[in-house]
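Visitor: Sequence first, then the predicted structure, then my questions.
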Amino acid sequence: MLKPDFIKALDQVQEEKGISKQSLLSLVESALATAYRRAFNPPDAIRVQVDPGTAEIAIFGRRRVVEQVSDPGTEVSLDEAKAARPGVEPGQVVEVPLPTDDFARLAAQISKQVVFQRLRDAEKEQVLRDVLEHKGEMVSGVVERIADHSDGKTVYLELGKAEGVLAPEEQIPDEVLRPGQYLKVLLLDERKRGRGAQVNVSRAHKALVRRLLEFEIPELQSGAVIIRALAREPGVRSKVAVSAHQEGIDPVGACVGPKGVRIRSVVGELGTERVDIIPWADEPERLVANALSPAQVSRVEIDRESRTATAHVPDNQLSLAIGKDGQNARLAAKLTGWRIDIKPEPAGAAEANASAVAGAPPPGDAAG
């Protein structure tokens, strides 16, 4: 039998933590059944019942009813079975009470452990619910520790009551982090099989750049300026296309800020990563030309059937348009959603065709 105080404790947990007394009793009964099987190795299934009023423990085993018992571990006499269940017949299987005296102390220990573990789980669940209300948002944390694993270094951050886990694939390549460092990260989701309340976070996700821009730029917060598209290669470069939702606002200028102060704040959070702000255009020709910034584009030809844009650039702009290892062209394609072919043309032809993209506002650009 468990102490009566145990039931009072369950009532208190139900009132203060909102965990039902019956669910706790069910967990206790399941744990006690497992412990009893390990301790006494009964030959058949057993059932444990804890009285919700008195904390009395009853353990029942299954026995076959027989006229004469030859194996007490699996059989019960007809007379004994009828005392509990009148009308029972030989051959039927009935539940009979099993001795609990040798199990009392172990039962008390296990019951406390089960309740304490459930309380810890409930606290973890509540912390995760509170934290994951901000899923997809940017949060600030402090690096607690850095652990070496076979797939790289995993960074653990303090995020209030929860712990953030920054996996190797979610880190900015070559970024050097140290314990005690403050970081802004994107909140992803719950970390399955994590110890305690752990959540996955990212610094490589492109949405982090969006959140940083929204944090630094009031016009994005108010909706006066809108981010129309964003492409990112973490640690190297991002391209962001913006448009104004309100007349009289220069969307690129609003994002860059006076003397580049706003975009520098964003880049400062990303280390050496470069962030290009370009004006959005509904016409694909103009959009592709803008996306290839800082290269100057003479003209763009659009093949809607194959969704291919052919950008013609002056010879001296070819390497700039393509970018190191094709990075500028690759990001422009991601940003616009068009497959982009870049072709050089002589300087004279480029000047003659410059009118194809004349009037395109110059893109904003900031380096880390």
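Guide: Nice, I can see it. As the structure is a computational prediction, the values presented were derived from the model and not from experiment.

Visitor: Going by C-alpha atoms from here, please, whenever you check contacts or count neighbours.
Guide: Will do.

Visitor: number of nearby residues for residue 325?
Guide: For residue 325, the neighbour count with other CA atoms under 10 Å is 9.

Visitor: Can you show me the helices along the stretch 151-300 of the chain?
Guide: Per DSSP state H, counting those that start in this stretch, the stretch 151-300 of the chain carries helices over the ranges 206-216, 218-222, 251-256, 261-268, 284-291.

Visitor: to the chain's geometric centre, what's the distance from the longest one?
Guide: Spelled out, that is helix 206-216. Helix 206-216 sits 17 Å away from the centroid of its parent chain (CA atoms, centre = their mean, to the nearest Å).

Visitor: do the fourth one as well
Guide: Shown here is helix 261-268, whose average C-alpha point lies 26 Å from the average C-alpha point of the whole chain (CA atoms, centre = their mean).

Visitor: The structure to be compared is supplied as follows:
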Amino acid sequence: MQNRELFMALDQIENEYKIDKSQLIASLEAGLASAFKKESGESRSVAVRMNPDNYTIEFFAYQTVVDGEPEDDNQLSLEEARDIKPDAKVGDLIGETVSPDDLSRIAAQTAKQVITQRLNDAKREQAMSEMNEKEGELMQAVVRRVEPTGTVSVEIVGTQMEGVLPTGEQVRGESLHVGDKIKVYIKKIRTDNKGTSRVMVSRSAAGFVRKLFEIEVPEVRSGLVKIKSIVREAGQRTKLAVYSDDPNIDSIGSCIGPKGSRVNAIINELNGEKVDVILYSNNPSEFIVRALSPAKVLMVQLNETDQQARVVVPDDKLSLAIGRGGLNAKLAARLTGYKIDVKPYSEVIASLDEAEQGAEGESEESSDAE
């Protein structure tokens, strides 16, 4: 490769791949210096200067002037330096131009390595930039590796990027295998202290379900039906509150679909996870009643100041209202923003009876005292 050809190739790469030519030249200068030292056995420091204006490549071997005895061949004593340059002082660089015996070969090999690396870096940076724009979106992926720790690596379809699906972002009970085609939620791009970026993906995030509804429900996708809030315990249950500004739109019906077709498609993607679609209300009591579905609620006592609610349900609906492990009540609380205390009807009545009897007893004692 002639010098002119090399510089013209750099111009082409800059134009085609939008890589700054000055950065390429800096990388090439460092690579050529290293290659020359290795090839020639030169013990001194080597610097390379590439001039794109006149297509020249110059090599310099130099030593740094030091006070005292040199520690290695990169250094030169002040006394020796003044034999070469009478006015030399500590810190000066004393050297000469050197000519590699096989510059064309060294330049060609180094250029190939440097340019290949920079192109790979540029492609990765471009792909990462595109992934930043996909944050919060759903994308198709293929499982490529399952680590012993349970972490799954996926290839994100349509990109050159690999995503990381940690165990904490997987759906409980879900078993993934190499080759499986899955949907993933692009959660965030994480960059470590070495500058390496990784695409973190999720299947357990509430945003994953939100995006599924946008895909399956045209009214949600268009904004006719809005998702006010959504909470999820991945693998078990999701609750989402929906509404529409158009009174003619059936928000719940739109999400459920004809014969449940839309919500069932989502449930299938979630491997059978229960999904409760609730009509949002700006009336806290009404919203809490709906959020506790499918349980029936008899009464709601609100403390709006402390964001607390006491909910009374039929005795035979208590377990349904609370849910296994308290899940239904917990999700309802997260959905509404209220701390919810669920009580059976019989317990509330018993408490009222005790209070009434206590009041009667106090009244009788007061009469006796008179």
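Guide: That came through, no problem. Just so it is clear, the structure is predicted and the values come from calculations on it, not from any experiment.

Visitor: picking up where we left off before, select, out of the helices of the stretch 151-300 of structure 1, the one closest to residue 165 of structure 1.
Guide: Closest to residue 165 of structure 1 of these, according to CA to CA: helix 206-216, at 15.6 Å.

Visitor: any idea of the angle that closest one forms with helix 261-268?
Guide: Angle, helix 206-216 of structure 1 to helix 261-268, by axes from the mean of the first three to the mean of the last three CA atoms, to 10 degrees: 140 degrees.

Visitor: What distance do you get for the counterpart of residue 278 of structure 1 in structure 2 to residue 329 of structure 2?
Guide: By TM-score structural alignment, residue 278 of structure 1 lines up with residue 278 in structure 2. Using CA to CA, to the nearest Å, residue 278 of structure 2 is found at 14 Å from residue 329 of structure 2.

Visitor: Likewise for residue 110 of structure 2?
Guide: In terms of CA to CA, residue 110 of structure 2 sits 65 Å off from residue 329 of structure 2.

Visitor: Check residue 175 of structure 2 too.
Guide: 28 Å.

Visitor: neighbour-wise, which of the two wins?
Guide: residue 329 (24 against 9).

Visitor: which residues sit in contact with the more buried one?
Guide: By CA atoms under 8 Å, 6 or more residues apart in numbering, the residues touching residue 329 of structure 2 are 292, 321-323, 340, 342.

Visitor: 7 Å instead, please
Guide: 292, 321-323, 340 (CA atoms under 7 Å, 6 or more residues apart in numbering).

Visitor: from the residues you listed, which single one is nearest residue 82 of structure 2?
Guide: Nearest to residue 82 of structure 2 among the contacts of residue 329 of structure 2, with distances taken as CA to CA, is residue 340, at 87.3 Å.

Visitor: you'd agree the closest one is in a strand?
Guide: Yes: the assignment for residue 340 of structure 2 (DSSP: H, G, I helix; E, B strand; the rest coil) places it in a strand.

Visitor: so what corresponds to it in structure 1?
Guide: In structure 1, residue 340 of structure 2 lands on residue 340 (TM-score structural alignment).

Visitor: How many residues are close by the residue nearest to that match when sequence neighbours are not counted?
Guide: With CA to CA, 6 or more residues apart in numbering as the criterion, residue 340 of structure 1 has its nearest non-adjacent residue at 4.8 Å, and that residue is residue 309. The number of residues packed near residue 309 of structure 1 is 23, by other CA under 10 Å.

Visitor: Name the nearest residue to residue 29 of structure 2, sequence neighbours excluded.
Guide: For residue 29 of structure 2, the closest residue by CA to CA, 6+ apart turns out to be residue 48, at 5.2 Å.
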